[in-house]
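A.B. asks: Structure for the following, please:
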Amino acid sequence: MENQNSSFQYWMPVRILFTEAEPDIREEIAGESIVIVTDPFLYESGVAGRTGDRLGNADVSYFSKVEPNPSTDTVNACAAMIREHEAKTVIGIGGGSSMDTAKAAACLASSGGVIGDYAGKGKSFGKRTVRLILIPTTAGTGSEVTNVGVYTDSETGEKRPVVCPEFYADLAVIHPKYTYTMPRSVTANTGMDAFCHAIEAYWNLNSQPISDSFAVQAMKLILDNLLTAYRLPEDGAARENLCTASLLAGLAFGQTRTTGAHVLSYPLTARYHVPHGTGCAVTLPAFIRISVEKAGKKMQTLAEALGYIDVEALADGVCDLMRSLEMPVALREIGTKAEELSGIAKDAMNYYPQLSLTPAFMTEETVFDLLKSVY
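C.D. replies: Next up is the predicted model:
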């Protein structure tokens, strides 16, 4: 099949618990000292505290300083807390930022050092000795089932993706009701992030039959449910379907990695401080259009499976969905200036191995042309 490996492997060591009931994870805890990693909102609203309260007599500490696009300083501070408390279990609860922080901090607590020793420096984490449990409260990142984390360098502002087998959690717990209170903008951004994960896994030069199956199902669920969840936040069926979609998209891109839309999100989020989902999605229709360069037949098959006549109609449909979600569909809408496009294209080349998985000809010039097309 076009754009698909004839030889492949699929490795997913994470145990997944998808539950309608409030999760009880007391039997999953190792040791008596636990650190829960979360963001200020989930800590102050009591969501993280309810998880801690259900852990019986365990000694629970909270690291609640996780910011969007977590910094290397934040990861290092979290790891220091885990070491200080000699925690044997780390629970990441929240969006991708909290879960990514928990992944790296748990590994640092086991291997020592700081995240800068590993992110972009070639040093590998040793075996993680701290138990890791991840609980998403958004439907979008899929971080609970991937071995990927992305961190913002506190000194340079650059994004530092890290891929590490020790980042796979021991347990992922998905409880759709945790997503009911997401602000509408977060519902939109995380939903489109999941769609990007799925379609980038599908057209990826590393794609394979298992990831394709998960990706297509995820895209169908998102197209059928995202706008409903955005407009009716407590629609239980829509929320559950989006949680399923996010999970499936994570199971897909965790094998293939992401491509150009995610690569461009790195400079866009760093420069303009937009949410990650916006940074990915704003260029997505343009990437859909150019994906026919190397994956024309496969993308036509996808378009028809999703109910569109062709790839161009699929790109238009995604753009229309984003407008309905009140998301920007042009770079100028996030504050980009025309004279900055060449610098963004140049920044993208720093991630060429990931960029090259896009099914199109990716050079600094072609990326610049794509950026101009969505300016």
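A.B. asks: Could you use CA atoms for every contact and neighbour count after this?
C.D. replies: Noted.
A.B. asks: Select the longest helix from the chain.
C.D. replies: helix 209-231 (DSSP state H).
A.B. asks: I'd like the next helix or strand past that one.
C.D. replies: Next helix or strand after helix 209-231 toward the C-terminus (DSSP states H and E): helix 236-256.
A.B. asks: what sits against the residue nearest the centre of the chain?
C.D. replies: Nearest residue to the geometric centre of the chain (CA atoms, centre = their mean): residue 141, 3.1 Å. Shown in contact with residue 141 (CA atoms under 8 Å, 6 or more residues apart in numbering): 95-96, 190, 193-194, 246, 250.
A.B. asks: one more to put side by side:
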Amino acid sequence: MPTKIVYGNESLKDLDKYINGRKTLLVTSEGFVKRGLVDKVKSITSNIVEVISDIKSHPEFTDLKKVYNFIKNIDYELILAMGGGSVLDASKFFSVQNQEKDYQFVEDIIKGKREKKEYIITPTISIPTTAGTGSEITPWATIWDMEEKKKYSLYLSELFSEVALYDATLTLSVPKNITIQTGLDTLSHALESIWNKNANPITVGYAIKSAKLIIENLVKLSNDLDNLEYRNNIMKACMYAGLAFSNTQTAVAHAMSYYITANKGIPHGIACSFTLPMLIDKVIGKYDFIDNALFDIFGELSSNKLRDIYQVLNISTKFSDYNIDKEEIESLLFSLQNNQRAGNSLVSM
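C.D. replies: As a prediction, the model looks like this:
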């Protein structure tokens, strides 16, 4: 994992030394313009040559194409991605080019219509402003095609960020619902990297550290959103989970979530996590290393503690509460066939 990790409250102030004089394209979302963060970045560095601030949640090809064709006429050497997972993923998409800077070249790579070669990568500095996706320290980007109701994954080994800058003060304005959703996304990353065919003692160690921080802090943070200690603990959990699943990838909970988000509009953090108690119950007793990890996290071999946390957070674990009936569950299971993420899982569906 080649990304340089910079961690600390107010570490944004050191941004200019990582930009190091390069002409920089700032990619963010409209909310950060309104919050004054773009102006703050411009006060720290004079190297911003253009700001892209219309990145939407769950980036789709149709939206990214417009931006891609606009920025190809801009002279920049570095992309600075500041925002949630959607901004970070979109920035990775923009960082891939060929000599002609042809949008279709990138879409074809993602959709498997072109070999992964003859591309150029623009380096990226990532500043996450939510504590959930871990995109800042992984080589993947999720792109959606809602016409096809399908999620695509962009993967190139060079897509790791050059720098991931963690500053928990930037998460203080994240509202309660997004705080919970992104925290549960982190928990899913951690647990999914444990019941995973690609797991090893190092990744499991990071996953345990991550999951314990979520279990110990997410409810507290949901009731005290201005608490910087809790914000830091959740951000560390996100980072540790990223270090784990950047090596293992995710597994069956995420594989199911893509169908659920595309077809039911359920936010990703909920779609990938409401099944976790069920999966815990399925995997207990199957592998000693998983049992040991789950006991370390929850202090027991059951899903009861997590179910109690979900009840406090008002997160249902019932498919029916997400308008998924028995017939649609069959379609969901069918969607898992030949799915790489589902294939990573040590939990049989």
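A.B. asks: Quick check: TM-score for this pair?
C.D. replies: The TM-score (TM-score structural alignment, normalised by the length of the second structure) is 0.93; 345 aligned residues with a CA RMSD of 1.9 Å.
A.B. asks: returning to that earlier point: what is the three-state secondary structure of the counterpart of the residue nearest to the centre of the first structure in the second structure?
C.D. replies: Matched by TM-score structural alignment, residue 141 of the first structure corresponds to residue 133 in the second structure. Per DSSP: H, G, I helix; E, B strand; the rest coil, the local secondary structure of residue 133 of the second structure is coil.
A.B. asks: measure the closest residue to residue 146 of the first structure other than its chain neighbours to residue 188 of the first structure for me?
C.D. replies: Spatial nearest neighbour of residue 146 of the first structure, chain neighbours left out: residue 254 (4.9 Å); criterion: CA to CA, 6 or more residues apart in numbering. Distance, residue 254 of the first structure to residue 188 of the first structure, by CA to CA, to the nearest Å: 22 Å.
A.B. asks: Give me the contact list for stretch 28-37 of the first structure.
C.D. replies: Residues contacting stretch 28-37 of the first structure (CA under 8 Å, 6+ apart): 48, 52, 58-64, 66, 78, 81-82, 85-93, 98-99, 101-102, 131.
A.B. asks: So which of those residues are in strands?
C.D. replies: Using DSSP state E, the subset of the contacts of stretch 28-37 of the first structure located in strands is 59-63, 89-93, 131.
A.B. asks: Tell me where the second structure has strands.
C.D. replies: For the second structure, strands defined by DSSP E occupy the ranges 4-7, 24-27, 48-52, 78-83, 96-97, 120-121, 124-128, 140-145, 150-155, 163-166.
A.B. asks: equivalent range in the first structure for the second one?
C.D. replies: Spelled out, it's strand 24-27 of the second structure. Strand 24-27 of the second structure maps onto residues 34-37 of the first structure, going by TM-score structural alignment.
A.B. asks: and if you look at the last one?
C.D. replies: Aligned using TM-score structural alignment, strand 163-166 of the second structure spans residues 171-174 in the first structure.
A.B. asks: average distance between the matching stretch and the second structure?
C.D. replies: Comparison of stretch 171-174 of the first structure with the second structure after fitting gives an average deviation of 0.5 Å (mean CA distance after the TM-score superposition for the first structure).
A.B. asks: Find me the equivalent region of the longest helix of the first structure in the second structure.
C.D. replies: Using TM-score structural alignment, helix 209-231 of the first structure pairs with 201-223 in the second structure.
A.B. asks: picking that back up, could you check how far the match of strand 24-27 of the second structure is from the centre of its chain?
C.D. replies: 21 Å (CA atoms, centre = their mean, to the nearest Å).
A.B. asks: now swap in stretch 86-98 of the first structure and tell me
C.D. replies: With CA atoms, centre = their mean, you get 16 Å for stretch 86-98 of the first structure.
A.B. asks: From the rest of the structure, what touches that stretch?
C.D. replies: So stretch 86-98 of the first structure is contacted by 29-39, 42, 48, 66-70, 82, 99, 101-103, 106, 129-138, 141-143 (CA under 8 Å, 6+ apart).
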